[in-house]
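Asker: Everything below, folded, please.
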Amino acid sequence: MKERINWIDWAKAFCMTVVVFCHLPQQEDTFYLQYLASVILSTFFFVSGYLKKQNLTIKESAKKYGYSLLLPYIIYNAIYYPYWLTKFYIEHGSITIIDAFRPIVGTILGQLNSSFSCELNGVTWFLIALFIMHILTDMTNKHKHSKSIMLILTITSMMLYGANKFYHYAPYITYHGLIRCLCFFFLGNLLQHWHQLKRFNLRKDLTIGTSTLLLSLILFYWHIHEDRFIIHIILFYIVNTISVFAFIYLAKSLNAVKSHIITLISIGTMLIFGLHRMMIGIIDYTLENSTDISNITYNWYQNIALVIIIELTLLPFIICTQERLPSLLGKK
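Answerer: Now for the predicted structure:
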């Protein structure tokens, strides 16, 4: 069995925890929520690129990542479907065959919202995007000018992201996430290829992590108040790049700290991704009906408590699926 990289586990566990935190209903105009929601996926995709297996043929890559990404995509949407039907019926009082069929079409089309389809388990878009990123990386790595091609694709994806933000030409969550985060996947893969982030120095890692985190917060404040659109988009990528190194170096500073819970959250990232929205929905519905509060929202410390409850609740399932249903974790 391949030895785990402890700082990677810390980074993945942190990212997963923040994702759950951001998906809980809360006041959306707070600075900390805007910052976390804006930057956290960049670190997720950076780590995925850093962990990518090298020297795969296109066929090998399609087979490997089809099993580890597309199969869980199908499974978690199938698990979510009964919950979606129940929720739709409660909210609308009835459900037609066409209503029931739209999320199935949406899932087949990668969580597409349209007149004939809708999202099912919308957060699973990242599995489709990751699969495409893996295939693109393996295709470019086979070319002798791979770094130049990656640079062109990176610049193109950034421009497409900016254009999509301005013109809203493709309100499609998977496409939006792909063009937004492709550059960070490439960056992670490039640093792995260059054998970076292998050395550890607590003082240096902590200093870099805290200083870059502070810098990213300052620049993010500029970013959200910048009215000139092009500078606004440029700042978005600068902030996200700096935040990636902030979270990575802070995770590296924790490399010597072993935690079984952190390791389990890292191992179960895909399971938590696939199930947490359903759990949030059930918690919200239960609290709304028991307190007679409609459209319930939580403050930051309630969110932290709920994130802990959700992740601790899922830990036994992660332990169980490691042996019995590894496909739910993207494993064979």
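
Asker: When you work out contacts or count neighbours from here on, use the C-alpha atoms and nothing else.
Answerer: Will do.

Asker: Now do the buried residues in the helix or strand where Phe317 lies.
Answerer: Element membership of Phe317, judged by DSSP states H and E, is helix 300-324. Under the neighbour-count criterion of 16 or more other C-alpha atoms under 10 Å, helix 300-324 has 300, 303-304, 306-307, 310-311, 314-315, 318-319, 321-322 buried.

Asker: Please provide the structure for the following sequence as well, for comparison with the first:
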Amino acid sequence: MAKEEKRIAWIDVMKALLIILMVMGHTGSPFLIYIYLFHMSAFFVISGYTFRGEKYSVGAYIRKKFLTILLPAYAVNLVYTVFYWLMQQAGVYALVQTTEPISLKDRVLGLLLRYQTTDLGGATWFLLVLFEVEVLFRLYAWLAEKLGTQKVLWVLAAASGAVSYALKLHNTTTLPYMLDLALMGCLYFGIGVFLARTNVRQLLFRGCYVLIPVCVILTYYFGHIYFRGRLPMNWPSRNFKNVFLQLTAAFGPAYLTGLISMGLAKTRLCDALSWLGRRTYCVVVFHFAALRLVYAAGVALGGFPREQLAQLTPMGELTAHGGWIFFVASALLLSSLMSWLSCHYRVTDFIWNGKISRKI
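Answerer: Predicted structure coming up:
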């Protein structure tokens, strides 16, 4: 098996910035529209940028991603499923949920057969889709190897995005296990692979003095004018515009975030941000649970209304006047703490960090 690749500092920093933006998007940030222009697409791009699938056989690569992405995603959702079942058994389910109780059997079957998660695991849709994207792209790479040309990768990535948008455009029933989202993810993943394997990235950043003002204008136009009052892109709900519009709207903020990441990678903040960037898995799977812990503490201290316990995201009155900053900081700190504590034990490291300490 190939050795672990040397980490790229600015990529880890960019992951940290994107995960912060994701949490901001779930806590009432006033920058919501700007965040939803690009943050999930950018995650797929940087995942593609670090793609090294050809170093493994197809079977070995799929097994690796299954053990480090998909299986722990199921495991953490099983933990949340058991938690809600215990709340039902204790008679306090209504305190933490507004929906009708579901039997443990139905919850487990829904998770295993249809990847139906609890609200605490709501963000883990990304992990299933990322796993599928990784598998599809390794198969694309295998075909490219057989045909002897990398161009196959770019053609298949573009075709995947087109098929995904066509399914949405014609109101076709969504594919099982979010495969339609995986096809769209392949488009952005392919862009990341393309940037890593061609000289386009160097050309983009050499021309930064021209592109910076262009990207600022694009970001302002799409975030403040074109998409004013509505989400520009929402993956779980399949809220996509046409592919060209998506790419244009995402380019500006993604490019600026990449530049900022490269700059921060040369500062004293690099180590702290890189540390967070290496723990994005735990933030994805735990930040909603972290917010619930904050709600519980707030209710216990009399600072939050009791109804907040049953809400996934903070109520509007709690996020006003900069209150969202408290929730973002709390979720990130608690998720980071969970990641650090979990890494000391094999089972918890697997569930909360998606890491395998020893051979399984």
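
Asker: tm score of chain vs chain?
Answerer: Overlay of the two chains. TM-score (TM-score structural alignment, normalised by the length of structure 1): 0.80; 318 aligned residues with a C-alpha RMSD of 3.6 Å.

Asker: rewinding a little: pull the residues that contact the helix holding Phe317 of structure 1.
Answerer: Helix 300-324 of structure 1 is touched from outside by 17, 20-21, 24, 26, 261, 264-265, 267-268, 271-272, 276, 279, 328-329, with contacts defined as C-alpha atoms under 8 Å, 6 or more residues apart in numbering.

Asker: Try it again at 6 Å.
Answerer: Gly268 (C-alpha atoms under 6 Å, 6 or more residues apart in numbering).

Asker: what's the answer for stretch 21-28 of structure 1, then?
Answerer: Thr297, Tyr298.

Asker: Can you name every helix or strand that the helix or strand containing Val347 of structure 2 contacts?
Answerer: Following DSSP H and E, one finds Val347 of structure 2 within helix 346-353. Contacts defined by 3 or more C-alpha pairs under 6 Å, 6 or more residues apart in numbering; DSSP states H and E place helix 346-353 of structure 2 against helix 71-89, helix 280-300.

Asker: Can you list the buried residues in whichever helix or strand comes after the first one?
Answerer: Scanning forward in sequence from helix 71-89 of structure 2, with DSSP H and E defining helices and strands, the next element found is helix 93-96. Within helix 93-96 of structure 2, the residues that count as buried by 16+ other C-alpha under 10 Å are Tyr93, Val96.

Asker: repeat for stretch 145-160 of structure 1
Answerer: Ile149, Met150, Leu153, Thr154, Ser157, Met158, Met159, Leu160.

Asker: What's the second one aligned with over in structure 2?
Answerer: Yep, that's Met150 of structure 1 we're talking about. Using TM-score structural alignment as the criterion, Met150 of structure 1 maps onto Ala157 of structure 2.

Asker: Could you report the neighbour count for the residue nearest to its match when sequence neighbours are not counted?
Answerer: Closest residue in space to Ala157 of structure 2, ignoring its immediate chain neighbours: Leu187 at 4.6 Å, by C-alpha to C-alpha, 6 or more residues apart in numbering. Neighbour count of Leu187 of structure 2, defined by other C-alpha atoms under 10 Å: 29.

Asker: After the helix or strand hosting Leu187 of structure 2, which helix or strand is next? Please name it.
Answerer: Element membership of Leu187 of structure 2, judged by DSSP H and E, is helix 179-197. Tracing the chain C-terminally past helix 179-197 of structure 2 and defining elements by DSSP H and E, one meets helix 200-206 next.

Asker: residues touching the counterpart of Glu3 of structure 1 in structure 2, list them.
Answerer: If you follow Glu3 of structure 1 across to structure 2 using TM-score structural alignment, you land on Lys6. Not one residue lies near Lys6 of structure 2 by C-alpha under 6 Å, 6+ apart.
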